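Colleague: Build the 3D model from these lines:
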Amino acid sequence: MTGESGRAATAGERHRRRLRAVRVRATVIAVLAVASALVIGGTLLVQGLRAELSGDVRDAARGRAREVARVIEAGRGVPAPTVTDPDEEFLQVVDAAGRVVAASGNVRGQPALARLEPGRDASVKTPLDEDRFLVVAVGARDGDRDLVVLDGRTPAGVAEATGTVTRLLLIGSPALLLLAAGATWAAVGRALRRVARAEAARRRFVSDASHELRSPLAAVRQHTEVALAHPARADAGTLAATVHEEAVRMQRLVDDLLLLARADEGAPPAARRPVDLDDLVLAEARRLRASTGLRIDTTGVGAARVTGDEDALRRLVRNLGENAARYARARVAFTLTGAGESFVRLAVEDDGPGIPAADRRRVFERFVRLDESRTREAGGAGLGLAIVAEVAAAHGGKASVEDGARFVVTLPSGE
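Modeller: From the prediction side, this is the model:
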């Protein structure tokens, strides 16, 4: 047992390391995905904002240049244009030869700061600022002269706005990455804790199943080895009876294990049809009367129908009956009610010692024996009530223990 415990502990530690590695990888992948999304999204946001704000500056410059062009084309001559903010805007009116005809005060005396066709725009250097200005050109007709009105504006506001957004993204992104890492770490941890509990249950199930199967195999081997060692003293009938008994026990255990394995794998249910549950209960009562010396009370059994797998429901009723008969002193009582109701209630009660309140929930767990001192013949593998719970759950019901020795199963009615 020491070696098996050591191997189990080593396997458990390896499993924990694998789960931890999965958790780390999932968190790293999530952080990288969020970081990529932030980089791509942030870049698109800044570029979109820059394009939108630059468009606003361009539209404002074009609108002001058109106002000046309308004044010229109205025949009022070429006005001396003015600007609201000399540090951020300039105006020039240029003739076809590129000579400045009129200019705002902040660029008066300067040559044409851009050579553009009407309707075009460009980014140019100016003596007003180190930053480049966005200049738009609007055509105007002054008599027989073709003129171009140039309105230049600094895009400093665009740079400031996009710079602010970029700084906010740089500041907020690490916090978002930390939040994503923490959320992923916690979520994956919760998911893996469920996996770890399931893996521990699976290993325990396999270990318990192996132990239970070893017992009948050991008994068969022991009896056959004795018969081989002392053939003259061997009784063929006794040996055959022993082997048959242990083979039946193994077959039932294997059937139980397969049923529970299918339930764990979420196997699709068998074809379901209306089942008269009272017929199954009365049949089990007749079997117990014939095989035990107990008084079997069925006066509380009424008609009740459910929809389900008849074989599985018969197994449920038999397991409850055998469990009650195993611990009863003299009496087992079946009660079945619920005809015409939304739920059917099956109760099986014996006059045995009952289940302590602290053990009433775990009694439906697999391989649970509340009385560890009982023999194989009196006990079993500890799977009967687990199967009862699985079958009840598969049919939309539940199993529970009430008042010590009363086992109750509720199932949706099939009426």
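
Colleague: can we go C-alpha only for contacts and neighbour counts from here?
Modeller: Noted.

Colleague: Just give me the neighbour total for R64.
Modeller: 19 (other C-alpha atoms under 10 Å).

Colleague: I figured it hits R153, correct?
Modeller: No. The criterion here is C-alpha atoms under 8 Å, and R64 misses it with R153 at 10.6 Å.

Colleague: could you pull out the strands for this structure?
Modeller: 89-95, 100-103, 121-126, 129-142, 145-153, 273-276, 295-301, 305-308, 331-337, 343-350, 398-402, 406-412 (DSSP state E).

Colleague: Tell me which residues touch D256, please.
Modeller: Counting by C-alpha atoms under 8 Å, 6 or more residues apart in numbering, D256 makes contact with L383, G384, I387.

Colleague: Then A392?
Modeller: Counting by C-alpha under 8 Å, 6+ apart, A392 has contacts L316, K398, A399, V409, T410, L411.

Colleague: Now tabulate those in a markdown table and tack on neighbour count and distance to A285.
Modeller: Listed next are the contacts of A392 as a markdown table, based on neighbours: other C-alpha atoms under 10 Å; distance: C-alpha to C-alpha, whole Å:
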| residue | neighbour count | distance to A285 |
| --- | --- | --- |
| L316 | 23 | 13 |
| K398 | 17 | 22 |
| A399 | 22 | 20 |
| V409 | 23 | 17 |
| T410 | 21 | 19 |
| L411 | 23 | 20 |
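
Colleague: Second input sequence below; structure requested for side-by-side comparison:
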Amino acid sequence: MRIRVTLAAVLVVGLALLAGAFVLVTLLGSVLTAQVCTAVRERAAELSGSAVRASSTSTELVQVIDRSGVVVGGRDIGRLASPGPACVKVEPSGYPEDFVFAASSLESGGEVIVGRPLVDVLDSTRFVSRVLVVGVPVMMLVVGGVTWAVTGRMLAPVSAIRREVDEITAGELHRRVPAVRRDEIGLLARTMNRMLDRLQSSHESRQRFVSDASHELRSPIAAIRQHAEVAQAHPERTTVDELAAIVLDEDLRLQQLVDDLLLLARSDEDHTEPRLTPVDLDDLLFAEAEWLRRATSLTIDTSAVSAGQVLGDEGALARMIHNLADNAACYARSRISFALTESAGTVVLIVSDDGPGIPPEDRFRVFDRFVRLTSARSRETGGTGLGLAIVAEVIRRHRGTIRITAASTFEVRLPRGDRAVAQSR
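Modeller: Sure, this is the predicted structure:
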């Protein structure tokens, strides 16, 4: 880039200087020739009153022509053609340079012709041309040197950024590039640092995810191994039915955990839009409420559920509603309430319970992965800490939002069906 910028600057300046030099020399010759023409015309007018006494000098040619066209005075260089009222440039016989001639009429009917050489004009233009022949390359060299130095100084931070980024590895994501300037390069450095912040955050999140997932997977595996070893060493202490029941429970926990992990992993890797099909959230809510009535002794209130349709993945939305309902069932004392309304192009889903609720300082943290706020939500009760993380991910992929508006109330907002189509376009 440094070489290209320098060559471009030298080329542009060189072309501009060459064009300017050509124009300067041309204008200089034209102006000086015009001055000689003016002087010659004035001299011819001056001599027209005393043409008979007019004579040529070393710097001036004069011819006097009578009415019949015969040369009657001045330098004998042959008959000069009359230039008329305008100046003409002619190289007379016996002279190595051009002259400018002008004529003036005599009262007797003839005319006087005066000519002066253009040697001074040619000398001046030659001198300026020589100066430009030397000056233009020197100026191009100066421009090239200055451009090379300035671009090198400007691109030095870019080289420093490149070297720093080249040395950053997955184990050194805490390093940052220098961002001390306040120009576009400084803006680039700050943008790269923000990118490194995101990469570091994502890397640390993945590390925590792998660590937490490994820890969660070890628990059911260790439980199955423990009971199997006890049954093998002391078969009289257990029965096949008891061992099968324990292994089945732990296997179900393990399967649920693996399914949740796979769902989140696919969500992290898949950046495509979910399948857009019309989904009636009220039908999903009624189905979930019916399941809760059969599986629990809680009072399920669906009186505030009205029609609400969105565009999205029905399976993912059903999973989101199930996880919210399961979370409410784990904390509720006696009652869970569902509500569904449409407001200003948005479908609003509310799930609340009469449990102890979530403290305000934890209402953002509960949507992180493997987060358990109390001992009530422990491994023994079947929780993995992934349910609300899956809820947040499903809602994000459907261009919605979720927040905890009260201690035990979750509010989900999703674009209505027709609005979701407009946003996807």
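
Colleague: Return the most buried member of the strands of structure 1.
Modeller: Stretch with highest mean neighbour count among these: strand 89-95 (a mean of 26; mean count of other C-alpha atoms under 10 Å).

Colleague: angle of it against strand 145-153?
Modeller: Orientation check (axes from the mean of the first three to the mean of the last three C-alpha atoms, to 10 degrees): strand 89-95 of structure 1 against strand 145-153 gives 160 degrees.

Colleague: Contacts for strand 89-95 of structure 1, please.
Modeller: 65, 81-83, 100-104, 106-107, 112, 145-154.

Colleague: can you check stretch 349-369 of structure 1 too?
Modeller: Contacts for stretch 349-369 of structure 1 (C-alpha under 8 Å, 6+ apart): 205, 208, 324-325, 327-334, 370, 379, 381-383, 385-386, 388-389, 400-401, 403-407.

Colleague: Please produce a ChimeraX select command covering the buried subset of these.
Modeller: Selecting only the buried entries of these in ChimeraX, with 16 or more other C-alpha atoms under 10 Å as the criterion:
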select :205,208,324,325,327,328,331,332,333,334,379,381,382,383,385,386,388,389,400,401,404,405,406,407
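
Colleague: Which of the contacts of stretch 349-369 of structure 1 fall in helices?
Modeller: Using DSSP state H, the subset of the contacts of stretch 349-369 of structure 1 located in helices is F205, D208, A324, A325, Y327, L385, A386, V388, A389.

Colleague: one step back: need the contacts of A392 of structure 1 in CSV with distance to A186 of structure 1, can you?
Modeller: Putting the contacts of A392 of structure 1 into CSV (distance: C-alpha to C-alpha, whole Å) gives the following:
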residue, distance to A186 of structure 1
L316, 40
K398, 32
A399, 34
V409, 37
T410, 37
L411, 37
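
Colleague: Specify which member of those residues is nearest to D121 of structure 1.
Modeller: Nearest to D121 of structure 1 among the contacts of A392 of structure 1: K398, at 77.9 Å, using C-alpha to C-alpha.

Colleague: Please name the residues that touch that closest one.
Modeller: Neighbour list for K398 of structure 1: A389, A392, V409, T410, L411 [criterion: C-alpha under 8 Å, 6+ apart].

Colleague: Which position in structure 2 pairs with it?
Modeller: Matched across to structure 2, K398 of structure 1 falls on T401, judged by TM-score structural alignment.

Colleague: Look up how far P157 of structure 2 lies from that match.
Modeller: Separation of T401 of structure 2 from P157 of structure 2 (C-alpha to C-alpha, to the nearest Å): 41 Å.

Colleague: same check, this time on V133 of structure 2
Modeller: Plainly put, V133 of structure 2 is 38 Å away from P157 of structure 2 if you go by C-alpha to C-alpha.

Colleague: Same check on D197 of structure 2?
Modeller: Distance from D197 of structure 2 to P157 of structure 2, counting by C-alpha to C-alpha: 20 Å.

Colleague: These two - which one has more neighbours?
Modeller: For D197 of structure 2 versus P157, the count of surrounding residues by other C-alpha under 10 Å is larger for P157: 19 against 16.

Colleague: The more buried one - nearest residue in space that isn't next to it in sequence?
Modeller: Excluding its sequence neighbours, the residue lying closest to P157 of structure 2 (C-alpha to C-alpha, 6 or more residues apart in numbering) is I185, at 7.3 Å.

Colleague: Am I right that that neighbour is in contact with V158?
Modeller: Yes. Contact criterion C-alpha under 8 Å: I185 of structure 2 and V158 qualify, at 7.0 Å.

Colleague: re the thing from before, Serialize the strands of structure 1 to JSON lines and add fields for distance to R361 of structure 1.
Modeller: JSON lines is the format used below for those (distance: least, C-alpha to C-alpha, whole Å):
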{"stretch": "strand 89-95", "distance to R361 of structure 1": "82"}
{"stretch": "strand 100-103", "distance to R361 of structure 1": "93"}
{"stretch": "strand 121-126", "distance to R361 of structure 1": "79"}
{"stretch": "strand 129-142", "distance to R361 of structure 1": "78"}
{"stretch": "strand 145-153", "distance to R361 of structure 1": "79"}
{"stretch": "strand 273-276", "distance to R361 of structure 1": "28"}
{"stretch": "strand 295-301", "distance to R361 of structure 1": "26"}
{"stretch": "strand 305-308", "distance to R361 of structure 1": "25"}
{"stretch": "strand 331-337", "distance to R361 of structure 1": "21"}
{"stretch": "strand 343-350", "distance to R361 of structure 1": "16"}
{"stretch": "strand 398-402", "distance to R361 of structure 1": "7"}
{"stretch": "strand 406-412", "distance to R361 of structure 1": "11"}
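
Colleague: V34 of structure 1: which of those is closest?
Modeller: Between these, strand 129-142 lies closest to V34 of structure 1; by C-alpha to C-alpha that is 35.3 Å.

Colleague: quick check: angle from that closest one to strand 145-153?
Modeller: Put simply, strand 129-142 of structure 1 runs at 150 degrees to strand 145-153, going by the same axes, to 10 degrees.
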